[in-house]
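1. Here is my input; please provide its structure:
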Amino acid sequence: MSSSHPDLFGEEEASAPDATRRGRRSTAPVQAAEVAGPLKRLAVDLGPLVRFGTSSWYFPGWEGLVFRGRHSESTLSRHGLAAYAQHPLLRTVSLDRSFYRPLPAASYAALAAQVPDDFRFVVKATAAVTDASVRQPGSGAPGQPNPLFLDPATTLETVLRPAVDGLGHKLGVLLFQLSPLPTGWLLSPPERLPQALDRLFTALARSDRGPGLLAIELRDPELLTPELAALLKSHGVRYCVGLHDRMPPLDAQLPMLRATWPGPLVCRWSLQRGLRYQQAKARFEPFGALAAPDPATREALARLIAATVRAGQPVFATINNKAEGSAPLSVLALAEAVAALAQL
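-> Okay, the predicted model is just below:
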C-alpha cells in the first residue's frame, strides 16, 4: 500500500461517536450507510468471537456500502471512522498508517474516541522496526541495513507504549508485519532471526503490553518453519495468516497455526494472488464492487474461521480492497460463508 493516502489527523477535532445511538440526530460530517435487517441478523448469528474489518476506511467508493453520500478521501480519513464502526459486520479495522510512521498516544486516543466500547484495532507496528532495510525515498527499494530492525527499546518506546496508552482496551492486535527480508538475512545462520525475535518478545513481555494480542505476519515463505512456530508459541505470539501474493495459499500456512494452537486467529487477506498492489489498485478502484471474486480463498478462510470459533477462540480477520475489489463486500461474502458453515 502506498503511503500517499491523506493524513488521518489534522487541526480539526475528531468526530464524536454517532449521536443517533443516543436518540439524537447526528451532526457528524460523515453518516453511516443504511443497513438492511438481514445484514444485522447475520452479524448477530456470527456471535461475539468473530471480528471482521478492512484495511483503513477512507475510500469514497464505499458510498452506500459503509458511508451515506459521497465524500473525499480527506473527509473520510478525518471523520469516517465513526460511521465505519456503526456497520454491524465491521468490528475491527487494520490501522495501516502506523506502519509508515509511528503514531503518538494522542493520535491513538483520538481514534479510540470515535468507536464503540467493543470495537478493536489491529495496529501495524512501524516499518522503522519491522523492515530490515532502510528504504530509498520514492522508489521504496531496499537500501542500507536498518540498525533499528526488531530493536526492543525502540519498539517499546515508539510502538507498544503509545498504542497501549492511547487505545487502552480497544487495542485488539499489535501486528509485526516483517517486510521481505534482504538476502543477507535469508542467507544468514537460521538462528539469527529467531534470536532477534526472542529478544524483542522477551522485552515486550516484561513491559505493560496491555490486553491486546501480539502477532507476526511474514512476507518470506522460507520462514515458515517449525522452529519459528515453536518460538512464537513459547512467547504467546500469534502467527498471522497472510493471504498475499508473496506467501503460499492458506492451506500451506496451516502447519504454523497447528504448531501454535490453541489461540486466537489473526488473518489479513491483503492481495489477490498473481497481482501486485499497484496492478490491483488500478484494476479495482474505486473499490465499490467485487471486480475479481476469489471463492476458493474465501471458502478456505471461512472453514478456518468456523473451526476456530467452534473451538471457542476469537477471530480477527481484516481484508484489503486489493483482495477481490471491495473490502466491505468481501467481508459480507465471507461472513455469509462462515454463517452457512455454522449451520451445518
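2. okay, CA-based contacts and neighbour counts for the rest of this
-> Noted.
3. most centrally placed residue in this protein?
-> residue 94 (3.1 Å; C-alpha atoms, centre = their mean).
4. can you give me the strands in the protein?
-> 31-32, 50-55, 67-68, 90-95, 120-124, 133-135, 142-145, 171-177, 213-217, 238-243, 265-269, 315-319 (DSSP state E).
5. Could you export the ones you listed as a markdown table, including distance to residue 326?
-> Below are these laid out as a markdown table (distance: least, C-alpha to C-alpha, whole Å):
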| stretch | distance to residue 326 |
| --- | --- |
| strand 31-32 | 17 |
| strand 50-55 | 9 |
| strand 67-68 | 14 |
| strand 90-95 | 14 |
| strand 120-124 | 19 |
| strand 133-135 | 29 |
| strand 142-145 | 30 |
| strand 171-177 | 22 |
| strand 213-217 | 22 |
| strand 238-243 | 16 |
| strand 265-269 | 12 |
| strand 315-319 | 9 |
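6. now the other sequence, so there's something to compare against:
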Amino acid sequence: MQDALFPDDEPPERPQAKPGRPASKKPVAKAKAGGPKVNPLAPVPAHLELAAALPELARLGTSSWTYPGWNGLVWDGDYSDSQLSKYGLAAYAQHPLFRTVSLDRAFYRPLTAAQYAAYAAQVSDDFRFVIKAPALVTDATVRTETGRAMQANPAFLSPELAVQEFALPALQGLGPKLGALVFQISPLPTALHSRMPELLQRLAAMLQALPSLADDAPDAVIAVEVRDPLWLTPEFAAVLRASKATYCLGLHAKMPPIEGQLPLLRALWPGPLVCRWNLHRMHGAYGYEDAEKLYMPYDKLVDEDLETRTTLARVINATAKAGHHAYVTMSNKAEGCSPLSVAALAAEIQSQRAA
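-> Next up, the predicted model:
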C-alpha cells in the first residue's frame, strides 16, 4: 500500500493544462433586483472536463473566496471585498472545480451554528467545508490583533472549548456539508519545546473529547495541522491514530516540504487526506507579507511549484483509489492565484490517472 501511495519513481513529464482567463471579458452585467449580488463566470470548457475527470472522493478548493482579482477567473465582473464576503460563496461554489473551501475566518473568532448554517445554505449538497478551529483553542499564546504575543493561553488545547466553541456549532450548522475540522496548532513558544510529551497528552484528551461525526456528517474528518517540525514524530502519529484523527498536510514555509511530511502520512496509511497548501516554500518562515506584495491581485500564477504539485497529485490519487476522502485547499500565496493552482493541480491529477 505504501508503495502505491508514495512510489519512488517519478511519473514522466506531460504537457500541463493551463486553463486561464478567457480571451476576452464579458461586459459586467448589473444584478437583477432580487437576484444574486455576485455572479459567477460562465464555466470554462477546460474546467468542466477536468472536473469530470477528478476522482469522486477528491475535493479541491481555495482558502476563502473574497478576492476581487478573481474577476475573469471566478467572477463575471468587478466586485468589492465586502460584496464577495457577503455574496461570493454561492457564486464560488458554482465553479466546476470547487467542491470545498477552507473557511479560515473561524480561526480568528468562533462562529455560531447559525453562521455555519448560513454558509451551508449557499452551496449544493455535494459541497463540503474545511473549517479551522479558533486560535482560542489552538494557539498556546494570547496575542494582540497585530499578532504580538501577550501571555500564555490557559485555554490551549482545552477539550471543553474545542467541543463547545468549535465542533458542536460546526456540526450543528453544516451537518453533512462538513468536510474537515482542522486544528491548526500555531508555532509553539520556545519554552514548550521541551514539554512535547505533556502536549501530546493534552492533544489526545482534546481529540478524544470531540463528538462523533459519523451520523450527522459521514464524510467529515478530524485533522491536526502543525507549524513546528518537532511535532512530526511516531508519538504524534500514535496520538492521531488512537483518536481517529489524521494529519493535515500543511504546505507552509515553517514546515518541511511535502516529501519531509510524507512519513507521517505513511504512518497513518490508509486513511483520508486533508491538505492545506498555504504558502510557497521560497518565502521563508515569515513570508506572508512578501507573498502578498508579489502576488496581488492574485490573478495569475507567479511561482509555480511543479514538484509539490506532482507529489500532491500522486497522494490525492492514491487516497481516492483506496476509498478515502481527500480535501485539498490552496491559498493565493501558494503560487500566486489559487483558482489557477487548483486547475493546474486538477490537470496533474488527470494526467497521472490517464497514465
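7. thinking again about what came up before, spell out which residues sit in contact with the equivalent of the residue nearest to the centre of the first structure over in the second structure, please.
-> Using TM-score structural alignment, the partner of residue 94 of the first structure in the second structure is residue 102. By C-alpha atoms under 8 Å, 6 or more residues apart in numbering, the contact list for residue 102 of the second structure reads 61, 62, 63, 64, 129, 130, 131, 132, 329.
8. what residue of the first structure matches up with the last one?
-> Aligned by TM-score structural alignment, residue 329 of the second structure pairs with residue 318 of the first structure.
9. Ok, the second one next?
-> For residue 62 of the second structure, the aligned residue in the first structure is residue 54 (criterion: TM-score structural alignment).
10. And its match, how close does it get to residue 94 of the first structure?
-> 6 Å (C-alpha to C-alpha, to the nearest Å).
11. what is in contact with the two at once?
-> Contacts common to residue 54 of the first structure and residue 94, judged by C-alpha under 8 Å, 6+ apart, are residue 318.
12. Do a quick rundown of the helices in the second structure.
-> Taking DSSP state H as the test, the helices found in the second structure are 2-5, 45-53, 81-92, 113-120, 135-138, 159-162, 168-174, 196-209, 234-242, 258-268, 288-295, 306-321, 332-335, 338-354.
13. Can you tell me which of those helices is packed in deepest?
-> helix 332-335 (a mean of 28; mean count of other C-alpha atoms under 10 Å).
14. mean distance, that one to its aligned residues in the first structure?
-> Compared with the first structure after the fit, helix 332-335 of the second structure shows a mean deviation of 0.2 Å (mean C-alpha distance after the TM-score superposition for the first structure).
15. what residues does that helix touch?
-> Outside helix 332-335 of the second structure, the residues that reach it (C-alpha under 8 Å, 6+ apart) are 62-63, 277-280, 288, 291-292, 295, 298, 301-305, 338-339, 341.
16. Show the contacting residues for the nearest residue to residue 99 of the first structure once chain neighbours are set aside.
-> Nearest residue to residue 99 of the first structure in three dimensions, chain neighbours excluded: residue 126, at 3.9 Å (C-alpha to C-alpha, 6 or more residues apart in numbering). In this structure, residue 126 of the first structure makes contact with 98, 99, 100, 101, 102, 159, judged by C-alpha under 8 Å, 6+ apart.
17. cool, residue 123 of the second structure as well?
-> Residue 123 of the second structure is in contact with 89, 90, 93, counting by C-alpha under 8 Å, 6+ apart.
18. mind redoing it with 7 Å?
-> Contact analysis of residue 123 of the second structure by C-alpha atoms under 7 Å, 6 or more residues apart in numbering lists 90, 93.
19. residue contacts, the alignment partner in the first structure of residue 207 of the second structure?
-> By TM-score structural alignment, residue 207 of the second structure lines up with residue 201 in the first structure. Contacts here follow C-alpha under 7 Å, 6+ apart; on that basis residue 201 of the first structure touches residue 235.
20. so how far is residue 214 of the first structure from residue 201 of the first structure?
-> From residue 201 of the first structure to residue 214 of the first structure the distance is 9 Å (C-alpha to C-alpha).
21. and what of residue 140 of the first structure?
-> 27 Å.
22. which one of these two has more residues nearby?
-> Just comparing residue 140 of the first structure and residue 214: by other C-alpha atoms under 10 Å the higher neighbour count belongs to residue 214, 24 against 10.
23. got the contact list for the aligned partner of that one in the second structure?
-> In the second structure, residue 214 of the first structure lines up with residue 222, judged by TM-score structural alignment. Neighbouring residues of residue 222 of the second structure by C-alpha under 7 Å, 6+ apart: 180, 181, 182, 245, 246.
24. All set now, cheers.
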